[in-house]
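**Student:** The following comprises the amino acid sequence and a computationally predicted model.
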Amino acid sequence: MSNIEQAWYTNKKWIWVFLPFTLLFWLISALRRWRYKDHKLASADCSLPVIVVGNITVGGTGKTPFVIFLVELLKKHGYSPAIVSRGYGASKLGPSFPRLVNLISDPSLTGDEPSLLAMRTGCPVVIDANRNVAVKYASQISGVDIIISDDGLQHYKMSRDIEIVLIDGARKFGNGFLLPMGPLRESESRLASVDISVVNSGFIAASDVTSELEYDYRLAATNVIQILTGDKTALSDEHRKVHLVSGIGNPQRFKDTAIKSGLNVISEHWFPDHHNFTKADFDNLKLTSSDDEIVLMTEKDAVKCRKFAQCNWFVLPIDAIISSSLEQVLSDKLRLLTSKTINK
């Protein structure tokens, strides 16, 4: 975590030096929201319903596993979804945008999260910095009848039918200030206008996965997977020493998940969010290749490391565990959305 991020969550006084920039950020954001105040109206470029999964803070809130869950829920309701994403980290070299991401796409050309979403969901993923362009492209893919925007809550120009906001239950809204004084992209009052606010209350032990949850949304890990072979190993059987390597927005959650899973973490190596890993990164870490030690990373990181992975490198897949009450709310929203679509 950078010094400024630490200041956001520990109420450091020196953060007030950014007050003029925060006021400017607020003014620009307010003007943009006013300009696109009707962003929930139907788009002339897309006749399909659009669901946005986003947040009002910077940093990780667990969007990726939630989007994966949402895809499965949509399929259960008879939909054939596509996902659109900015494609952060995708090289500008290569095919023109918008780009369609598939199972064999090079993560350097697509970004890590789109590659992961394509692999985990099997549905079309389209990336473009212009969300409207991505949505229009996705809507023209044969069979697609609904679109999920992975992030893009603040892309006001993009129309949407349902807004879902994820909130980090541990960090919440930090000091409550807008960028750059605080972690907020929009003020907390924005939550009053979204359709569903979901609190990610953290990790739940694998043994409790089937239990009824008190909170709306938690994360669970049930096994580790060898990157080269795809072989699964139960967490309960994995007692070797673990080196954590990650380049995600909130690596502390990854560490907490590993420890609460019973893994013996002996070191951690954090890189910037969306870091483009190379073999040299691991050579510099001088990690051992002995049989009693493993390197463990998130799925988002692993998609960029397969070409040079070693036999003792593993990935810790994370699944979203949704309470029955939240699933019911989501299902009700989808049924209402279906009836509106039919009556258009």
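**Tutor:** Looks like it came in fine.
**Student:** Only C-alpha atoms from now on, for both contacts and neighbour counts.
**Tutor:** OK.
**Student:** All the helices of the stretch 1-150 of the chain, residue numbers only.
**Tutor:** 3-10, 19-35, 63-76, 107-110, 112-121, 131-139 (DSSP state H, counting those that start in this stretch).
**Student:** this is the other structure I want to compare:
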Amino acid sequence: MRLSLMLEKAWSRHLSWILLLVPFSWLFRLLAGVRRLYQARLVPNPPLTVPVVVVGNISVGGTGKTPLVAALAHWLQEQGYHPGVISRGYGGRASRYPLLVTTNCSPLSVGDESLLLANICPVVVDPDRYRAAIFLLEKTNCDLILSDDGLQHYRLPRDIEIAVVDGKRQFGNGQCLPAGPLREPVKRLKEVDFVLTNMTTSDLLDKTKDRKTASLQNSTSFAIEPIQLRQLNSDEVLPVTGLFDLNQPGKIWFKDWGYGLQVHAVAGIGSPERFRDTLGSLGLDPQLHHWPDHHNFSGEEFAFQDDWPIIITAKDAVKCTHIINDKIWVMDVQAVPDSLFLKGLLEQLRELKS
């Protein structure tokens, strides 16, 4: 955990000791290029019988990709499609692949993100995403496939590529692994169909935040907005719009919730700072406790010697159902894509049908 934090800090600086690893980054880029050539051109798989939309990124770490996939699945259903999702099932180790995910599956087998998405539409996990796609088509009535991640999985034929960018971290120092956070050079974004930047309210106010993506064709943004807080061990729900009376600062509406209330923010996600900032935007005073992405919680992580409420993400909540602690609340969020992006996506999907 400490090493990952050191790397993240180093990657955010254009001048640091991490640049000593640049020669290894050149080697990484070379090998990545050879792998892409081999997978996409020398051993290509036959096209699939339904449109394939890949939602991925060119950097490591959380970018808001899974909430976006969830939002797209909901939106596509509203447009009359029957989407299905394929995923590597990162963080899980199933005894067999491919595997159709159900809500009864263990996150230890299928991963946390796949379990979240299975509440919306059919999901199949498999490190081989092409095999996952074939299995999905065999077992469900899906007429469109969303690939959660897999932008660099070139054995998977795709019709539309969506690259997701973190509006806060952007591309770090611009270097590829291991000297930087990039899986592929930034110029890869010129090849995708859409670039979506995950922008917070503060990011949107800072016009310099999206300067690196604004010039790209089909570049838009999306926001991840909190919907509600729900108690982990009960059905109690607090809609964030009713947490506080904005006309009477400090008025308590629900139990002890109020402006400036100190809370523990516990997260095992790729971008925990965004989680902390979102809680702060709700008027809370969060103390962040960061665990590695896809961390499996035992319950000891929540043993605090105070009575502060504990707030976790929905992604982490699927791994905490066995924990009995009435101080734990889950923050549910939704991604809100730009309307111009949705219009463009729908046009491209209709062109694929014609």
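**Tutor:** Now that the structure is in, tell me what you want to look at. Treat the numbers as computed from the prediction; the structure is a model and nothing was measured.
**Student:** Spit out the contact partners of the equivalent of residue 54 of structure 1 over in structure 2.
**Tutor:** Residue pairing (TM-score structural alignment): residue 54 of structure 1 is matched to residue 56 of structure 2. Contacts for residue 56 of structure 2 (C-alpha atoms under 8 Å, 6 or more residues apart in numbering) come out as 65, 147, 148, 149, 150, 151, 161, 162, 163, 164.
**Student:** rewinding a little: closest to residue 335 of structure 1 out of the helices of the stretch 1-150 of structure 1?
**Tutor:** helix 63-76 (10.3 Å; C-alpha to C-alpha).
**Student:** Now do the closest one: which range of structure 2 does it align onto?
**Tutor:** Residue span in structure 2 matched to helix 63-76 of structure 1, by TM-score structural alignment: 65-78.
**Student:** For the contacts of residue 56 of structure 2, please prepare CSV with the additional fields neighbour count and distance to residue 177 of structure 2.
**Tutor:** Listed next are the contacts of residue 56 of structure 2 as CSV, based on neighbours: other C-alpha atoms under 10 Å; distance: C-alpha to C-alpha, whole Å:
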residue, neighbour count, distance to residue 177 of structure 2
65, 22, 20
147, 28, 23
148, 27, 21
149, 23, 18
150, 21, 17
151, 21, 16
161, 21, 22
162, 24, 21
163, 24, 18
164, 27, 18
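**Student:** Now, those residues that are in strands?
**Tutor:** 147, 148, 161, 162, 163, 164 (DSSP state E).
**Student:** So the second one sits against residue 87, correct?
**Tutor:** Yes - under the criterion of C-alpha atoms under 8 Å, residue 148 of structure 2 is in contact with residue 87, at a separation of 5.3 Å.
**Student:** Need the overlap of contacts for those two.
**Tutor:** Common neighbours of residue 148 of structure 2 and residue 87 (C-alpha under 8 Å, 6+ apart) do not exist.
**Student:** all strands for the stretch 101-250 of structure 1, in order.
**Tutor:** Under the criterion DSSP state E, counting those that start in this stretch, strands of the stretch 101-250 of structure 1 are mapped to 125-127, 146-150, 162-168, 196-203, 217-220, 223-226, 232-234, 241-246.
**Student:** winner for burial among the ones you listed?
**Tutor:** Ranked by mean neighbour count, the strands of the stretch 101-250 of structure 1 are led by strand 125-127 with a mean of 28 (mean count of other C-alpha atoms under 10 Å).
**Student:** can you list contacts of that strand?
**Tutor:** 82-87, 97-102, 110, 114, 117-118, 134-135, 137-138.
**Student:** which bit of structure 2 covers it?
**Tutor:** Counting by TM-score structural alignment, strand 125-127 of structure 1 lines up with residues 123-125 of structure 2.
**Student:** Give me the buried positions along the longest helix belonging to structure 1.
**Tutor:** What stands out as the longest helix in structure 1, according to DSSP state H, is helix 324-342. Buried residues in helix 324-342 of structure 1, defined by neighbour count with 16 or more other C-alpha atoms under 10 Å: 326, 327, 330, 331, 334, 337.
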